[in-house]
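Undergrad: any chance you could fold what I've pasted below:
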Amino acid sequence: MINKYLPQIKNGNSKQFFLMAGPCAIEGEDIALRIAEKIVNITDSLNIPFVFKGSYRKANRSRIDSFTGIGDEKALKILEKVGREFGVPTVTDIHESHEAAMAAAYVDILQIPAFLCRQTELLAAAAETGRVVNIKKGQFLSAESMAFAVDKVKDAGNEKVILTDRGNSFGYQDLIVDFRGIPMMRSFQVPTVMDCTHSLQQPNQTSGVTGGKPALIETIAKAAIAVGADGLFIETHPDPANAKSDGANMLHLDLLEGLMQKLTRIREAII
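TA: So this is what the prediction gives:
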């Protein structure tokens, strides 16, 4: 099913970008279905291919008492239900090699977190499931260096790779986006995505809770589409202030439709 949604960039630009969106973490079935339904209605009306995202478990937290999940199997079954009920692909991140096969039984795309994008064994394990592998570019790496991550997946026998930029470390507590990375990573002949929410994180805050600049999500998204990104990654929630994970840099769900309308017009202008 996923091949229907991902543009074949070796044949030129797709007429439309695709959207990977959903909550940061799976908090429960009702809210996951509610978010998915709202996004499906928006993307269907604008003819935007949609992939529902949600972490079944959060492994990289600033504090040990931070929310990590509702239980692996429970969360993965919710992701499976979203995919089945709405007929859309789903994506979740994995953190260790042994998780690849488990998660692949429920979702269409396995995501490699940015901090783990050089972990050869993890990349190979994801590749060997046969699922699409979405690799987040490390904040500490250049776009050029992601060619090696792509090679690791392909050398493991899987050609289905996506690369996602999520900004570069800028000092100790901020990130900055270098949009030169989008065309560079597209030159590897894989779909390239801009993570419009994590790229606006402000990590390592003294409170132990990551901050963010959600007011700039639209700016990042517009620029990404303008430079040719194949897709956008956006975490969204109906109540970001009370989201259990990464609420500080999420887009309010009510703002998603207006943003997608603007981005669709930009896409039409550059094709």
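
Undergrad: drop to CA atoms for contacts and neighbour counts, all remaining ones
TA: OK.

Undergrad: ok, Leu122 - how many residues close by?
TA: Neighbouring residues of Leu122 were enumerated by other Cα atoms under 10 Å; the total is 22.

Undergrad: output the contacting helices and strands for whatever helix or strand it lives in.
TA: If you go by DSSP states H and E, Leu122 is part of helix 120-128. In this structure, helix 120-128 packs against helix 99-104, strand 109-112, helix 146-155, with contacts taken as 3 or more Cα pairs under 8 Å, 6 or more residues apart in numbering; DSSP states H and E.

Undergrad: following the chain onward from it, which element is next?
TA: For helix 120-128, the succeeding helix or strand toward the C-terminus, using DSSP H and E, is strand 132-136.

Undergrad: so which elements touch that next one?
TA: Secondary structure elements in contact with strand 132-136, counted by 3+ Cα pairs under 8 Å, 6+ apart, are strand 109-112, strand 161-165.

Undergrad: so where do the strands sit in the stretch 1-150 of the chain?
TA: Assigned by DSSP state E, counting those that start in this stretch, the strands in the stretch 1-150 of the chain fall at 18-22, 50-53, 90-93, 109-112, 132-136.

Undergrad: to compare against the first, here's the next sequence to fold:
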Amino acid sequence: MSFSVSGKTAIVTGSASGIGLAIARHLVDKGANVMFADVDETKLEAEVGDEARAEGGVRMFSGDLTEKLTIANLLSATIDAFERVDILVNANRRTLVSDILNPEGDGVEELWRHNVLSALRISQMTAKRMIQHAQRAEVEPGTMLGSIINLSSIASQATRPELLAYSMASAAMDQMTRSLAVGLAPKGIRVNAVAFGSVMSASLQAALKEHPDFRDQITEATPLGRIAAPAELAEAVQFLASDASGFITGQVLTVDGGRGLLDVVCAPAH
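TA: This next block holds a predicted model:
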């Protein structure tokens, strides 16, 4: 069984930059049709504008994905372009530092809405479209209809007060993944998550620029002794999106170089 995603159609949210962009680019390189979706139209235009206007497997959509109408429009645009949706990657996520004693500055409501609720709503609406397409195409019962992959973090298992909101959101993503997996399994839709540790994302690059000492702290806290490249995370996503993982659902795949096996409380949480 190969890890092929060739010919499949994917929506990747949060794909104007960083990890989301790396995942979307990787899927395109592997032969998938990809809708790049993000709130930042300027960055989308800079990254994929020319490709999206050409005849090919790349399209882009900009809008606030915390709004249900925007999600509906995204799905309609994807189906208009590619006729179906096979893969959803929920990479639309934020991180922030929490002021644990300040209800106005803890960030819980912001990350709950942006990281968790938006992923839940788009997963629900995408699953419905997958089911509707299968019904119209008279797909045989038991056929796998699609794969949903959520991005989570090893912060879900860590206890760091400054990451209160992010840790809570990540833990919620893990549980949402398991619940959706069980609920959608009878429909032929798999749901998994990738929980990552230190990946060279845009936010980590910025942090390393401001605090160069973070690099040594992170690598010392990671058994494999390095920071992952975004492509390594993208490859894990490809595996979960492909038929090679056809009997895998409800799982949180940890991609962290072994960092979660250690209890390094003082290490930077990126």
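
Undergrad: so what number do they get for TM-score?
TA: The TM-score (TM-score structural alignment, normalised by the length of the second structure) is 0.34; 169 aligned residues with a Cα RMSD of 6.3 Å.

Undergrad: buried sites along the helix or strand hosting Glu232 of the second structure?
TA: Glu232 of the second structure is located in helix 230-241, with elements delineated by DSSP H and E. Judged by neighbour count (16 or more other Cα atoms under 10 Å), helix 230-241 of the second structure contains these buried residues: 230-231, 233-241.

Undergrad: got TSV for those residues, with distance to His133 of the second structure too?
TA: Conversion of those to TSV gives the following (distance: Cα to Cα, whole Å):
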residue	distance to His133 of the second structure
Pro230	32
Ala231	31
Leu233	29
Ala234	27
Glu235	27
Ala236	27
Val237	23
Gln238	22
Phe239	23
Leu240	21
Ala241	18
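
Undergrad: wait, Gly146 of the second structure sits on Ile131?
TA: No: Gly146 of the second structure sits out of contact with Ile131 when judged by Cα atoms under 8 Å, with a separation of 9.2 Å.

Undergrad: higher neighbour count, the two?
TA: Neighbour count, other Cα under 10 Å: between Gly146 of the second structure and Ile131, Gly146 has more, with 25 against 18.

Undergrad: tell me which element Ala193 of the second structure falls in.
TA: Counting by DSSP H and E, the element that carries Ala193 of the second structure is strand 189-196.

Undergrad: for that strand, packing partners?
TA: Using 3+ Cα pairs under 8 Å, 6+ apart as the test, strand 189-196 of the second structure ends up in contact with strand 146-153, helix 164-184, helix 230-241, strand 252-255.

Undergrad: Leu263 of the first structure versus Glu85 of the first structure, what's the distance?
TA: Distance of Glu85 of the first structure to Leu263 of the first structure, given as Cα to Cα, to the nearest Å: 27 Å.

Undergrad: neighbour-wise, which of these two wins?
TA: When neighbours are counted by other Cα under 10 Å, Leu263 comes out ahead of the other of Glu85 of the first structure and Leu263, with 21 against 11.

Undergrad: relative to strand 146-153, how tilted is the strand holding Ala193 of the second structure?
TA: Direction vectors for strand 189-196 of the second structure and strand 146-153, defined by axes from the mean of the first three to the mean of the last three Cα atoms, to 10 degrees, enclose an angle of 20 degrees.

Undergrad: for the helix or strand just after strand 189-196 of the second structure, buried residues please.
TA: Downstream of strand 189-196 of the second structure, the first helix or strand assigned by DSSP H and E is helix 202-210. Buried residues in helix 202-210 of the second structure, counted by 16+ other Cα under 10 Å: 204-205, 207.

Undergrad: that concludes my questions; thank you for your assistance.
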